[in-house]
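J.: sequence first, predicted model second:
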Amino acid sequence: MDLGDELLRARVGAARAAIEALSVGKIMADCRRSLSKLGALEERSGPPDSSNFGHFEALIQVLQHPYVSGICGVNKSFLGSPSSRAHVDLVGMYDGKPAWMVVSDRNPKHVSWPELRSRAEILVQAAVANPVTRPDFLIFYFARGVERGVAESFKSEFSEYQIEVDDLHKFSEVEAGEWLLVDEDQEEESLSSSWISLPVKAAVMYRLKVAPAIVFEGEVINANEYTESIVGIVEHGLEESGFYRILKDVSRDWGGRSERVELVNLDTTALIGLVCGISNGVASSLAWCSVKQLQKKYSSFGHFFKTQALLELERPFLREVAMIFRERQPMVSQFAWKEFDSIVSVIGGPDEQRRAAALHDCLKPFIVPDNPSERVMALPQTGRIHGKHKIVFGTGDSSQAPTLTSNISFVRAAIAKGMALGFIEHRPLALTRD
């Protein structure tokens, strides 16, 4: 084995480890598999200097960026005009907003301005052509930088898109698949070697805004509402439960934060998960029952309840949600709350209805008018894309809030249409009538 083969194997191993280290929120499972297959293909294409493996490494560098998440497409193309298509390396979210990402590992001497301008124009045309797939940002990442003339022309000719140059040099090392901020005075020799391929100092990322970003302008809960919510919890007799601790987290004074408040949009499935018996102490008794016993109470859903009870004992739902609420203020669309309230009032048991009433007391300041984004509402109606889902997910999208949901069929259907959609998946749960 010559030195070139050994180098390629080492880089391939580092790349595989980097892909595995990416968090679930960074990239969807099928996209992770696509990346792995792409890496295997590049591995077979020859020595690193004669293959596109540098481009593959640059893709992973972008994925490791802290503002990049929710990757739902790899190597996608979109119609720019009747005679041209725009190639996009990654489709996902950047700082909570939909983005198309284009990655280059070319030698700066071989990046010509006419060629780059032509590609950027096609990408802009494709980005604004369809409201369903339209991103807020176009991201151009040059792993080896660009020459000064190209950089100046880029910023000058695309100034109408509020082009910004992201400072990549404040992120100088990677730990567990994430870029870290480090002291600017830190010696380069002391930096971590956990990069798959440490970007040269010339690496640059350009960000073009192609759609207006809608900023959440709603009010955060104040101290008086916080006090009223806690009183409501005590009145419902839930002050000793894990559910109470969740609501206490939700009801804290979000207005005391100095930084921007991140949001999470709760859909009907998430609300049901919060109040259902399985996540509130019934799982143990259900787990001890046989499927046949459960079928007497839940008919054909006996096996589902058995499975969910066992999963709850292994990974408590409220514990997982608590981690989200520590970082994100909840929001609920009016449609989602009305649907949830209707379901609980019809099939919820007494305890589940009591928890739903306490939940309403705490979430009342966070229930917002339905305000779905234009792009989500533009999704065509299909068997998996219904109007009610577009309202709920679209309201979260317009507030730059990922939706906490188990409705993955809608998410996958939207992604299949080329849309980058912010979401956090949770396992499905149902009311137990306790």
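T.: Alright, I've got the coordinates.

J.: please make it C-alpha for all contacts and neighbour counts, starting now.
T.: Fine.

J.: tell me if I am right that Val103 is in a helix.
T.: No - according to DSSP: H, G, I helix; E, B strand; the rest coil, the state of Val103 is strand, so it is not within a helix.

J.: what's the distance between it and Val204?
T.: Noted for Val103: a distance of 10 Å to Val204, by CA to CA, to the nearest Å.

J.: which neighbours do those two have in common?
T.: Counting by CA atoms under 8 Å, 6 or more residues apart in numbering, the residues touching both Val103 and Val204 are 141-143.

J.: could those go into CSV alongside neighbour count?
T.: Shown next, in CSV, are these (neighbours: other CA atoms under 10 Å):
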residue, neighbour count
Tyr141, 23
Phe142, 23
Ala143, 28
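
J.: out of the residues you listed, which are inside strands?
T.: 141-142 (DSSP state E).

J.: with respect to Gly277, which of the shared contacts of Val103 and Val204 is nearest?
T.: Nearest to Gly277 among those, counting by CA to CA, is Tyr141 at 48.1 Å.

J.: here comes the other one, which I'd like you to weigh against the first:
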Amino acid sequence: MDADKECDSLITLDTIIKQTQKRCEAVMDKIEILPNLSLSCKRTLTRLVQSELAFLSRLTSTDSTTSVCVNIGHIESVVHVLQQPNISGVSRVCKTIGLQNTTSKRAHVDIVCTFEGNPVWFVVSDRNPKYISWYGQQESSRNKGLCDKIQLLLEVAHNSVALKPVSIIFFFSNGLDRFTLDKFHTEFEPVDLKSKFYNFDFSFSKELEGEWIDILSRSYQHASVLEIKVNCPQMDKNQLPFIKPNNTNLTGSFGDLISLMMLSNNGKTDGDIVNFDTTALVAIVSGISNSGTQKLLDTPEDELKARFKGNTEFVISQVLSEIESPIHMDIIKVISGRKCVICESVCAEFKELVLMCGGVNEKLRAEQLLKVVVVVPDSPSGRMMSLPTTRKLGLKNKIVFGTGDYWHAPTLTANMGFVRAVLQTGMSLFTFEHRPRALTGD
């Protein structure tokens, strides 16, 4: 959907310029602190704001009370959506996506990301509802109606591979008029998602003389948020096998974590799952994560260097990290209410790694851990496997993360290099990051 315009001819041009400049500065501040947004995405948004400022700088206050059209409201709305807590894995903002092998059909998508774990596209509009036409001007290719734009988006989505979304979500910050809303529901049967969006009264603030004050605010109370499903196979997560209860008397945080896994995997949940890669399994059984920090700190430096060689500093940094914030507590928060799965490749790699590098206690913990996770076949998603296999996008990792993607599940990982490489391709990916832990031979 093309960038939307807002017009105001009721106040002087000088006032419009000053107000819009303040909005640009405020939204620029918001962009800088957006969490989990890549540098390239921030640069794209920043360039759009700078373009608005450049346009404003070319206007003069002597041009009478003419109307001025700006795009800053559209950028504000995109930033508002990006701040929603159920959005992650943002890989693209404000880009066009075209049909493969053709340049004639392209659709504007404001956000490519995951929403509640599913890959989605967001299309954002800040237009006044009375200027949103359902049919548009049929004789003009530049003034297509909303219906035609939706159909183009669906066609591009259906024919995408790596970027294919489960759904397209339309965020109309000023809502839709009754006729357009009724036509939208009649022809596309969307799901209303407004109840899943937070902070509809939204303010831009600025620090002045040591205090934060609201300088601009706007409300999204009248927004319409509509989701159209794209025809993608849906996985029945409740068909995953359950793990039979196993009588264990494990203690400590490892015992708490294992008990929680047994509870999640042995009973009906809401169908949510979490996929572990090998780094996550290692972190769970590592001696560092299991009361071994003081023992390592008390070990003479020459002995540590003989054991860990060039990785000594890396291991000590993990010890200090564990003392500051125990990793089992972080993982417990992630897995609560979710079935815990690993793919066959991870299972095999983990067993081999523990056999070669694990100590007696780490091997015992690994044995207990593998009894309570669900092993699923390697089944990487089509969109993951459509990415080229490169040094940064290795086949092994594509299989592991792709299996999580196939189940529409987050992958718990410390391998953020692979995650960044995937996001750089433009594909969104649902992951949870954990701090790395090494096997210590404990």
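T.: Structure received. This is a predicted model, so every value here is computed, not measured.

J.: can you map out the strands along structure 1?
T.: 68-81, 84-94, 97-104, 137-142, 164-166, 171-175, 178-181, 204-209, 262-266, 328-333, 367-368, 403-405, 423-425.

J.: okay if I get the ones you listed as CSV plus distance to Ser112 of structure 1?
T.: Putting the strands of structure 1 into CSV (distance: least, CA to CA, whole Å) gives the following:
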stretch, distance to Ser112 of structure 1
strand 68-81, 21
strand 84-94, 18
strand 97-104, 12
strand 137-142, 13
strand 164-166, 19
strand 171-175, 27
strand 178-181, 30
strand 204-209, 16
strand 262-266, 40
strand 328-333, 43
strand 367-368, 49
strand 403-405, 41
strand 423-425, 38
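
J.: quick one: closest of those to Gln125 of structure 1.
T.: Going by CA to CA, the one of those nearest Gln125 of structure 1 is strand 68-81, 5.1 Å.

J.: give the contact list for the one residue sitting closest to the centre of structure 2.
T.: Geometric centre of structure 2, nearest residue: Ser88, 1.7 Å, by CA atoms, centre = their mean. Applying CA under 8 Å, 6+ apart, we find Ser88 of structure 2 in contact with 36, 113-115, 117, 429-430.

J.: now structure 1: which of those residues match?
T.: On the basis of both residues aligned by TM-score structural alignment, their matches' CA atoms under 8 Å, what survives of these in structure 1 is 113-115, 117.

J.: which one of these is nearest Ala280 of structure 2?
T.: Ranked by distance to Ala280 of structure 2 (CA to CA), the kept ones among the contacts of Ser88 of structure 2 are led by Gly117 at 18.8 Å.

J.: residue in structure 1 matching that closest one?
T.: Alignment note (TM-score structural alignment): Gly117 of structure 2 maps to Gly96 of structure 1.

J.: residues touching that match, list them.
T.: 67, 69, 400-402, 422.

J.: now those residues: which count as buried?
T.: By neighbour count, with 16 or more other CA atoms under 10 Å, the contacts of Gly96 of structure 1 hold 69, 400-402, 422 as buried.

J.: want to throw those into a markdown table with distance to His87 of structure 1?
T.: Shown next, in a markdown table, are the buried ones among the contacts of Gly96 of structure 1 (distance: CA to CA, whole Å):
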| residue | distance to His87 of structure 1 |
| --- | --- |
| Ser69 | 20 |
| Gln400 | 25 |
| Ala401 | 27 |
| Pro402 | 26 |
| Gly422 | 22 |
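
J.: ok, these vs Thr227 of structure 1, which is closest?
T.: Ala401 (25.7 Å).

J.: I'd say the closest one and Val261 touch.
T.: No - counting by CA atoms under 8 Å, Ala401 of structure 1 sits too far from Val261 to count as a contact (10.5 Å).

J.: please pull up the equivalent of Arg252 of structure 1 in structure 2.
T.: Aligned counterpart of Arg252 of structure 1 in structure 2: Leu263 (TM-score structural alignment).

J.: which of the residues in stretch 199-217 of structure 1 are buried?
T.: 199, 203-211.

J.: what of stretch 153-169 of structure 2?
T.: For stretch 153-169 of structure 2, using 16+ other CA under 10 Å, the buried residues are 153-158, 160-169.

J.: can you measure across it, start residue to end residue?
T.: So stretch 153-169 of structure 2: terminal residues 11 Å apart, CA to CA.

J.: who's in contact with that stretch?
T.: Applying CA under 8 Å, 6+ apart, the contact partners of stretch 153-169 of structure 2 are 97-100, 105-108, 112, 118-123, 225-232, 382-384, 386-387, 426-428.
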